[in-house]
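Engineer: The following block contains a protein sequence and its predicted model.
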Amino acid sequence: MLLYILIFAFISSDEVHPGDMGYGITAFRHNRIDTFQVEIIDVIPRAFPRDKHIVLARIWGRRVDTTGVATGMSGSPIFINGRLLGALAYAWEFAKEAICGITPIIESMESVGLQQGTDLKSMGLSPYNLPLVATGLVPEVIDSLANVFTYPIVTDVTGKVEGDSIFTGSPIGVLLVDGDARLGAVGTCTYYEDGKLWAFGHPFLGAGDIQLPITTARIHYVLPSLSVSHKIASLGNVIGVTHWDGIMGIYGVLDEPPDWLIMDVTIDDDTFHYKIVQWRHIISTFVPMLMYNSILMKQPSRDELTYHAELQISMPDDTIRVALMEVGTPLTFAKKVAGLIDMIEYNPYIIPHISRMKVDCRILHDILRASIDDVTGGLTPQGDTLELLVRLQIYNGDMEYKRIAIPIPQHIDISKLNIEIGNASIWQMRQLDSWTTLLHELENIPAGNALVTQLQYEMTPLPQRFVHLAPTANQRTSLILQQYELTPYHIEGRVSGKLTPHGVFIKGGQ
């Protein structure tokens, strides 16, 4: 990797004054570094916590006069009197002049490790947008990302570039996703020295101590716009990782490998390979989105289909396997995956570290859906088993029957039994008290093609004066048994009932 090492003297925000002149550097086209002129307007004191300042400046030049401040210029180094002042980082919306806010480099370096917020919008300032460069993502996923990120998303048709030089003023990228799809932000390196770099001048995710992969980048062109001009860019090779993403910019180190979640998604006979950064908010966002992306890459139909999937989720000390079956649109299935990942990532016991995730998914174009139409049956003559016959209304109009046998606990008052037959949504997890219990329950959650039967026992209410002594005192029933049978169909609906004194099942308990 080619590195340009230039050591610059710094100038602090206390040393600059209104009217001071200087210049900035950034890449406008083909990574060629161009300069633009800078005039200091004033210093806003204590704009950041801990007495950190912002320097206001006016910029102009041959290209800037055409484009104004473009997305991707965040981090562009600003020099006053031949010394590095800091990063172009902020701008006013709808400004008629190219006015910017500069984050001082000395204060950026001092702020590493200090995660505190501020509200620059009260002054009309906002961090200037970093363009998110996307490759390998279908339009529906890009539209969904627009609801997650405030940054503009630019589709890159050129793909990964091989340029790998980095220096003060060069474009750089920060990745969120790599592999068969890539997504990352493009900005400018404010300062590079001895394997360390500072960039952007404002937060990317604002996650503090986080390892985000740093890449080289190539600027192809700056697209002028009456609203916001954009740098058209491509992301390059991974060259290091961030160690800090804070309010005054990012700080990173080169030649350190990133820590990825490796995600392999097999749709029928095609496998898509992805890598996702290790941060729970990004994982919970991108695992379902990349699942959605893989399905639409394999087959473009947005109609309802049938999905059978097995997920293998590996962590340093645990591996779980979860079966899913769903009938719906690709987005419906992706949301099912999202619910599972959220239960893992946002559990109350530990901060998990998912190192690898494999998804094996089969897609059927037949709609395998059935609804519970009727339930009949009752106790066997011995009284120890409840035999039910469930009539299923199949999506194509046919009827099918499923026999269920449920053991009845001895010495139980059958008049107090409530019986419920339904789909997987009625399944109840047992009381969770640990990470191990959660993983066990996740592995045993029935898939969407399960026909679930539950026996609930009516509880005798406690006197009102004792209610505060028992957390479950207000519960009317207690689950004493649940089981499920797998069917070829995604089950919908539910039926509840009771037993007559003679042991006959009556819907609704009449």
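Structural biologist: Here it is on my side, so go on. Numbers count the residues shown, from 1 in each chain.
Engineer: all contacts plus neighbour counts: C-alpha atoms, from now on.
Structural biologist: OK.
Engineer: could you show me where the helices are in this structure, in order?
Structural biologist: With DSSP state H, the ranges of helices along the chain come out as 64-67, 105-111, 139-145, 280-298, 330-345, 435-444.
Engineer: Which one of these lies nearest to residue 33?
Structural biologist: helix 64-67 (13.2 Å; CA to CA).
Engineer: Could I get the buried residue list for that closest one?
Structural biologist: 64, 67 (16 or more other CA atoms under 10 Å).
Engineer: Show me how far it is from its chain's centre.
Structural biologist: Put simply, helix 64-67 sits 35 Å off its chain's centre (CA atoms, centre = their mean, to the nearest Å).
Engineer: Return the list of helices and strands in contact with that helix.
Structural biologist: The contact analysis (3 or more CA pairs under 8 Å, 6 or more residues apart in numbering; DSSP states H and E) places helix 64-67 against no helix or strand.
Engineer: Now do the same contact list for residue 271.
Structural biologist: 264, 265 (CA atoms under 8 Å, 6 or more residues apart in numbering).
Engineer: among the helices of the chain, which is nearest residue 398?
Structural biologist: Per CA to CA, nearest to residue 398 of the helices of the chain: helix 330-345, 25.3 Å.
Engineer: Just the buried positions in that closest one, please.
Structural biologist: Using 16+ other CA under 10 Å as the test for burial, helix 330-345 gives 330, 331, 333, 334, 337, 338, 341, 344, 345.
Engineer: And for stretch 409-429?
Structural biologist: Neighbour-count burial for stretch 409-429 [16+ other CA under 10 Å]: 414, 417, 418, 419, 420, 421, 422, 423, 424, 425, 427.
Engineer: hmm, back to that, could I get the buried residues of helix 330-345 as CSV with distance to residue 432?
Structural biologist: Listed next are the buried residues of helix 330-345 as CSV, based on distance: CA to CA, whole Å:
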residue, distance to residue 432
330, 31
331, 29
333, 26
334, 25
337, 21
338, 20
341, 17
344, 13
345, 15
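Engineer: putting a second one here so we can go through both:
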Amino acid sequence: MTERRKKMHQLCVLSVLLLVFSFSNGQIDRTRYITLDEVRTDMEAYALTVWYGTEIEKFPLKILSVVRNRQPGEDMILVVGQDERFKQAGAVRGCSGSPVFIDGRLAGALAAGWSAAKEPLYLVRPIEAMLEVGTLPATEPPGQGRRLIKMDVSQPLDLETVAEQVTRAFASRSAGDRPLLPLATSLPAHVCGELAEGFRSLGVMPIPGGLTASAVSDATDETPFERGGVLSVVLCTGDISLAGVGTVTEVDGDIVYGFGHDFTGIGAVEFPMGDGFVHSVIASRDMSFKLATPGTVRGTIQFDQYAAIRGQIGKMPTMVPMRITVERFNDPQVRTYACRLAYDREYTPMIARTIAQAAALMRGPLPPEHTVRYQGRITVQGGEPIAFENVSSGRSVAEVGSELLSTLTLLLNNSFEVVKPESIELDMVIEPDDSTAAIWSARLSQAVVKPGQTMTADVMLQTFRAERIAASVELTIPETMPPGKYPLHLLGASAYNSFLNQNAPQRFRVVDAESLRTGLNRVLNMPRNRLYAVLPVPATGLTLRRHELPDLPPSRMLLIQDARRLEPIEPYKNWIENSAGLDKIVSGGAQIELTVEQP
């Protein structure tokens, strides 16, 4: 580092320390800022923002009122735009954070408006509240702090249930009267429409722009962060981009304030911070917005609280590389999408699901009859990777996305150890055929067998178009099998999974980091395109937490079942099984009585 750069860095650090010290002592530089108690309606006011490109323009405002206690403990300034472009467009989303100057001093930022209003009305967040961001606890004010996703691991591991739980948690966070925040994206409109529900659960409304950050980097590379400039919170960059786009309110040294409201409201964060380029302002009666593309990542958003976001220039964020390969029936080319995701233990799983599903849909929606064959790999720091492979049919990319969301959420939010992902890889092959089939009927090659014999179960499957196909699976009876009548279960993958959860919940119970990884690998790699034959057999023994203790003598069982023990103890259940691979995803099940005779 040169001597000049060292001095500049020292000055930046000193200015930030002075700023934080002044606000922690309730002081503010009144030569630079105007406080709420000084504001009068007859004062001259204007805002700075970008209407096109990266050029910052000045827009006159008229002060209408100081709105006290708009919400408990929250005061705002009500203004109306005087520029003809503002009058034509009304309140514009993307102007959030635009600095407002009153009497030549910075008063705050445009923070909220009314889309259906006939005039360009805005509420201005006072600068005092914005400059407090990062100096107060992340939970201030009440209800706006980080609400960690609490995973319920008391029940056997079920990825679909976890995905529903996470989606509900995000939906509840974005519920209420809070408007959806605009999210600039390079995704085409039809993909945004297909994934609308997922975007809503994130509390955002995607605005397709068709360009990634690399497409506008030449226009923004030399643009510094300054008052009124474009400010982006980058969730994903690379071949697919997702970013919240607003405006810079204040720059003090290497510290940037913007938006005038929160983006996620979860407090301390590590989101990539970038600039951006405004292509146009789209005026609409329903909602006017800036059509923008996020620019180069140049720092990190470190605080995301109710009054503003705050970032640091030059401090580069942690990002997670994600590579997706898609081979589609209607595309002669195999497409690869290389992206980098923002790292956050709550948001990264949701972003990864969105990007994976979007990549599969880029060349159009899937037809009603389709099959998705996929395999993936999640690499984590200092641990074994989680690898998975399976097939789905008739559910678009819902199962793929659900598994990715659940797995990442469980890994990043587990209460046993800190897990940081190093990379995410996903390969998908999409075919225009339905691969589902239901069990129609079943019979045994012999209903009466002796220990040691091998019998065959012949199953008739009914496909999507009511075609019948035959399948079979063999099972060898144990030499030690006592005589008697036994139920033989012939199951598809879903029914087989239910059988395991009921009869061996200990195999899917999460009690530590090791059992989490083991359970994930077991659930993720349970093939859907197999026919399972399961025959319960007599067993003695117990299960203790996730440990199986078969063939225990009665004396040991009595000792272990002491009522004073706190660990849950359950009877050990045993069975023999076999499976046959098919080119169909089997659903349903059948049960046939099997008689075992004396040898």
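Structural biologist: Nice, I can see it. Keep in mind it's a predicted model, so treat the numbers as computed, not measured.
Engineer: quick one: the spatially most central residue of structure 2 from residue 543 of structure 2, how far?
Structural biologist: Centroid-nearest residue in structure 2, with CA atoms, centre = their mean: residue 350, separated by 0.8 Å. Residue 350 of structure 2 sits 36 Å away from residue 543 of structure 2, going by CA to CA, to the nearest Å.
Engineer: before we move on, back to that, may I see the buried residues of stretch 409-429 of structure 1 arranged in a markdown table, with distance to residue 496 of structure 1 as well?
Structural biologist: Formatted as a markdown table, the buried residues of stretch 409-429 of structure 1 follow (distance: CA to CA, whole Å):
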| residue | distance to residue 496 of structure 1 |
| --- | --- |
| 414 | 15 |
| 417 | 11 |
| 418 | 7 |
| 419 | 6 |
| 420 | 4 |
| 421 | 6 |
| 422 | 8 |
| 423 | 12 |
| 424 | 15 |
| 425 | 14 |
| 427 | 14 |
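Engineer: nearest to residue 74 of structure 1, of those?
Structural biologist: residue 425 (47.7 Å).
Engineer: ok now do the equivalent of residue 196 of structure 1 over in structure 2, which residues does it touch?
Structural biologist: Aligned by TM-score structural alignment, residue 196 of structure 1 pairs with residue 255 of structure 2. Taking CA under 8 Å, 6+ apart, we find residue 255 of structure 2 in contact with 16, 310, 311, 312, 313.
Engineer: Nearest to residue 212 of structure 1, out of the helices of structure 1?
Structural biologist: Comparing those under CA to CA, the one sitting nearest is helix 280-298, at 10.9 Å.
Engineer: Tell me the helices and strands packed up against that closest one.
Structural biologist: Short answer (3+ CA pairs under 8 Å, 6+ apart): helix 280-298 of structure 1 packs on helix 139-145, strand 260-267, strand 270-277, helix 330-345.
Engineer: what residues does the last one touch?
Structural biologist: By CA under 8 Å, 6+ apart, the residues outside helix 330-345 of structure 1 that reach it are 280, 284-285, 287-289, 291-292, 295-296, 302-305, 307, 326-327, 351-352.
Engineer: How about the second one?
Structural biologist: Under the contact criterion CA under 8 Å, 6+ apart, strand 260-267 of structure 1 has outside partners 271-278, 287, 291, 294-295, 298, 354-363.
Engineer: And stretch 476-483 of structure 2, by the same measure?
Structural biologist: Contacts of stretch 476-483 of structure 2 (CA under 8 Å, 6+ apart): 449-455, 537-538, 595-598.
Engineer: Neighbour count says what about these? Which are buried?
Structural biologist: By 16+ other CA under 10 Å, the contacts of stretch 476-483 of structure 2 give 449, 450, 451, 455, 537, 595, 596 as buried.
Engineer: returning to that earlier point: in PyMOL, select just the buried ones from the contacts of residue 255 of structure 2.
Structural biologist: In PyMOL, a selection of the buried entries from the contacts of residue 255 of structure 2 looks like this (16+ other CA under 10 Å):
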select buried, resi 310+311+312+313
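Engineer: among the contacts of residue 255 of structure 2, which recur in structure 1?
Structural biologist: Among the contacts of residue 255 of structure 2, the ones still in contact in structure 1 (both residues aligned by TM-score structural alignment, their matches' CA atoms under 8 Å) are 310, 311, 312, 313.
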